[in-house]
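**Q** Dropping a prediction and its sequence here:
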Amino acid sequence: MKKIINTENAPAAIGPYVQGVDLGNMLFASGQIPLDPVTGKMSDCVKEQAKQSLANVKAIITAAGYQVSDIVKTTIFLADMNDFAAVNAIYEAFFTEHHAGFPARSCVQVARIPKDAKVEIEVIAVK
């Protein structure tokens, strides 16, 4: 049974999509840009943006009853591949902090991210 996931602990969708879709044992979380869900603002620092994007992802998976350790696939979109090392360090710390193994991952540079963010992260989680 398909369940739509929405939480106030992550930014609301800024287009015709939902924060996540839970299929019961598999969750697809939409790409999260680094908007603070309370203020609607984002830092200019790519490291802070990566932290906020991951916090938003965590809020969505938590709202659906999943844990960070349930994440099996991530996709990272970067506005500038020169930020790869900085984002990678934040990403590694996030999964290490949550005692989760590292999921499969893709990381690509894109021409532009909504709201001119420097990073966007989407995940798939499985129970």
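**A** Everything's here; your move.
**Q** only C-alpha atoms for contact and neighbour calcs from this point on.
**A** Fine.
**Q** Pull the number of nearby residues for Thr96.
**A** Residues near Thr96, counting by other Cα atoms under 10 Å, number 13.
**Q** Show the contacting residues for the closest residue to Val57 other than its chain neighbours.
**A** Once flanking residues are discounted, Val57 sits nearest to Gln32: 6.4 Å by Cα to Cα, 6 or more residues apart in numbering. Applying Cα atoms under 8 Å, 6 or more residues apart in numbering, we find Gln32 in contact with 53-54, 56-57, 120-122.
**Q** Just send the residues you listed back as TSV, with distance to Ala13 and secondary structure too.
**A** Output for those, formatted as TSV (distance: Cα to Cα, whole Å; DSSP: H, G, I helix; E, B strand; the rest coil):
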residue	distance to Ala13	secondary structure
Ser53	13	helix
Leu54	16	helix
Asn56	12	helix
Val57	13	helix
Glu120	13	strand
Ile121	14	strand
Glu122	13	strand
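**Q** what about the strands in this protein?
**A** 3-5, 20-22, 26-32, 71-78, 104-109, 119-126 (DSSP state E).
**Q** Can you redo those as CSV, where the extra columns are distance to Gly65?
**A** Output for the strands of the chain, formatted as CSV (distance: least, Cα to Cα, whole Å):
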stretch, distance to Gly65
strand 3-5, 10
strand 20-22, 10
strand 26-32, 10
strand 71-78, 12
strand 104-109, 21
strand 119-126, 10
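**Q** here comes the other one, which I'd like you to weigh against the first:
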Amino acid sequence: MTDHIATEKAPAAIGPYVQARIAGGLLFVSGQLPIDPATGSFAGTDAPAQAGQSLTNIAAIADAAGTSLGKAVKMTVYVIDLSQFKAVNEVYAGFFQAPFPARTTVEVSALPLGASVEIDAIIAL
């Protein structure tokens, strides 16, 4: 298997990085913005809609690597407004079943391209 993953079912990297790398039996997924790969635009303007698209992108990358969100070990959610935590959490919960992955959620001052949410992941192969 290659050491990096690239799929057209998720947006291309917007800088000098890859969608994901494989190392030590794990898939390290780069931060996924809420870009719909079919349109090249953000999926929605609010944090919950954007979180859903970011997770959809991660799921597509995981699938391309032969794994799934169900094997996620660690997720990091970056939001520009922590008051949206509950709404983002509701969307996030729809993508996972117990046992849930470990997770960190942090508020940041800004995200690339003006996104409200960005999510990265570590997923077992």
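**A** Thanks, I have it. What you are looking at is a predicted structure, and each value in this text was computed from that prediction instead of being measured.
**Q** Of the strands of structure 1, which is nearest Thr39 of structure 1?
**A** strand 26-32 (15.4 Å; Cα to Cα).
**Q** what about that closest one, distance to the chain center?
**A** Relative to its chain's centre, strand 26-32 of structure 1 lies at 8 Å (Cα atoms, centre = their mean, to the nearest Å).
**Q** Identify the residue nearest the counterpart of Asp120 of structure 2 in structure 1 in space, chain neighbours excluded?
**A** In structure 1, the residue equivalent to Asp120 of structure 2 is Glu122, according to TM-score structural alignment. Leaving aside its chain neighbours, Glu122 of structure 1 sits nearest to Gly31 (4.0 Å; criterion: Cα to Cα, 6+ apart).
**Q** how many other residues sit next to the one you found?
**A** 21.
**Q** which residues does it contact?
**A** 120-123.
**Q** and the gap between the residue nearest to Val57 of structure 1 and Ile113 of structure 1?
**A** With the distance defined as Cα to Cα, to the nearest Å, Gln32 of structure 1 ends up 10 Å from Ile113 of structure 1.
**Q** overlap in contacts of these two?
**A** With Cα under 8 Å, 6+ apart as the test, Gln32 of structure 1 and Ile113 both reach Glu120.
**Q** Could you check how far Pro34 of structure 2 is from Ser109 of structure 2?
**A** Taking Cα to Cα, one finds Pro34 of structure 2 at 17 Å from Ser109 of structure 2.
**Q** The two - which one has more neighbours?
**A** Neighbours were counted for Pro34 of structure 2 and for Ser109 using other Cα under 10 Å; Pro34 has more, 29 against 9.
**Q** What's the match for the more buried one in structure 1?
**A** In structure 1, the residue paired with Pro34 of structure 2 is Pro34, using TM-score structural alignment.
**Q** which residues touch that match?
**A** Applying Cα under 8 Å, 6+ apart, the residues near Pro34 of structure 1 are 42-43, 49-53, 56, 117, 119-120.
**Q** burial count for the residue nearest to Thr45 of structure 2 when sequence neighbours are not counted?
**A** Residue nearest to Thr45 of structure 2 in three dimensions, not counting chain neighbours: Ser116, with 7.9 Å by Cα to Cα, 6+ apart. Applying other Cα under 10 Å, we find 27 residues neighbouring Ser116 of structure 2.
**Q** pretty sure Ser116 of structure 2 contacts Ala49?
**A** No. Look at Ser116 of structure 2 against Ala49 with Cα atoms under 8 Å: they stay out of range, at 9.6 Å.
**Q** Can you give me the separation between the aligned residue in structure 2 for Lys3 of structure 1 and Gly66 of structure 2?
**A** Lys3 of structure 1 maps onto Asp3 in structure 2, with residues paired by TM-score structural alignment. Counting by Cα to Cα, the gap from Asp3 of structure 2 to Gly66 of structure 2 is 13 Å.
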